[in-house]
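**Student:** Attaching a predicted model along with its sequence, questions to come.
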Amino acid sequence: MWDVGLAQMFKERENKINIGPCVGKIVGVKPLKVSILDGQVILQEGHLYICQSLAKREYKLELNADGDIGDIAITSKPSNPLISFNISEKEKTKLTLYFELKQGDEVLIIPAENQQVFFIVDKIQKSS
């Protein structure tokens, strides 16, 4: 049986395949689950890090109308109400955008060197 032992030693010595940057698909939101490698691997929340800019982005916002500050109104779909807010202090005004991952979204996944944790960098879409 020395030949089986020798073959096993060669197999153990083979370089393991490293996962590089890849496309992941959101398959669960609460808790977060991401499928990679055509569904062969499901990454759980404990193995995932999300880039802060994907979750929340803040911008300093300044609205000028002939040197004055004023109102901003945002109209969205007919089913959603009109959103309006007043800017009264330029220095304290900021706009915060929150993003959400939805089931079916595709994301760019980059593994850490040890391939035990993975970083969700951004939502992506295939170009048309």
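**Tutor:** Great, that's in hand.

**Student:** only C-alpha atoms for contact and neighbour calcs from this point on.
**Tutor:** Noted.

**Student:** my guess is Ile26 contacts Glu100, does it?
**Tutor:** No: the pair Ile26 / Glu100 is not scored as a contact, 11.1 Å apart, by CA atoms under 8 Å.

**Student:** Checking Thr96 next. Helix, strand or coil?
**Tutor:** Three-state assignment for Thr96 (DSSP: H, G, I helix; E, B strand; the rest coil): strand.

**Student:** what's the burial count for the nearest residue to it once chain neighbours are set aside?
**Tutor:** Nearest residue to Thr96, sequence neighbours excluded (CA to CA, 6 or more residues apart in numbering): Glu58, at 4.3 Å. Counted with other CA atoms under 10 Å, the neighbours of Glu58 add up to 11.

**Student:** another one to put next to it:
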Amino acid sequence: MWDVGLASMFKERDNKGKTGPCIGLVMNVTPLKISILNGEVTLQGEHLYMADNLILKQGDEVFIIPTESEQTFFITNKAKKVGG
């Protein structure tokens, strides 16, 4: 049955879920670094696009939308939790 276990491990490795729209935390402004997925991933400036008029500061929460390839991410706006 070792082969079933091995196949299961390959399947789990190869079927990582896609990252959908999420909330990111601005860790640093210059250079820009944003943490997503509870700190598992840090996005840096070369992978990010944002509106020209968006002003960020450390500690801000922002909306992040990945491209299909998950190599480029769009910062669309600041986020604010409602009610708690």
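**Tutor:** That came through, no problem. As the structure is a prediction and not an experimental result, all values here were calculated from the model.

**Student:** What's the TM-score once they're superposed?
**Tutor:** For this chain pair, the superposition-based TM-score is 0.82 by TM-score structural alignment, normalised by the length of structure 2; 81 aligned residues with a CA RMSD of 2.3 Å.

**Student:** hmm, back to that, check which helix or strand the residue nearest to Thr96 of structure 1 maps to.
**Tutor:** Element membership of Glu58 of structure 1, judged by DSSP states H and E, is strand 56-60.

**Student:** where's Arg13 of structure 2, which helix or strand?
**Tutor:** helix 2-14.

**Student:** The next helix or strand along the chain from that helix vs structure 1, mean deviation?
**Tutor:** Elements were assigned by DSSP H and E; along the chain past helix 2-14 of structure 2, the next helix or strand is strand 22-28. In this overlay with structure 1, the average offset of strand 22-28 of structure 2 from its partner residues is 0.3 Å by mean CA distance after the TM-score superposition for structure 1.

**Student:** Skipping adjacent residues, who's closest to the residue nearest the centre of structure 2 in space?
**Tutor:** Centroid check for structure 2 by CA atoms, centre = their mean gives Ile36 as the closest residue, at 4.0 Å. Closest residue to Ile36 of structure 2 apart from its sequence neighbours, by CA to CA, 6+ apart: Gly24 at 4.7 Å.

**Student:** Against Asp3 of structure 2, how distant is that neighbour?
**Tutor:** Distance of Gly24 of structure 2 to Asp3 of structure 2, given as CA to CA, to the nearest Å: 40 Å.

**Student:** quick one: which of these two has more around it?
**Tutor:** Each of Gly24 of structure 2 and Asp3 has its neighbours counted (other CA under 10 Å); Gly24 has more, 26 against 8.
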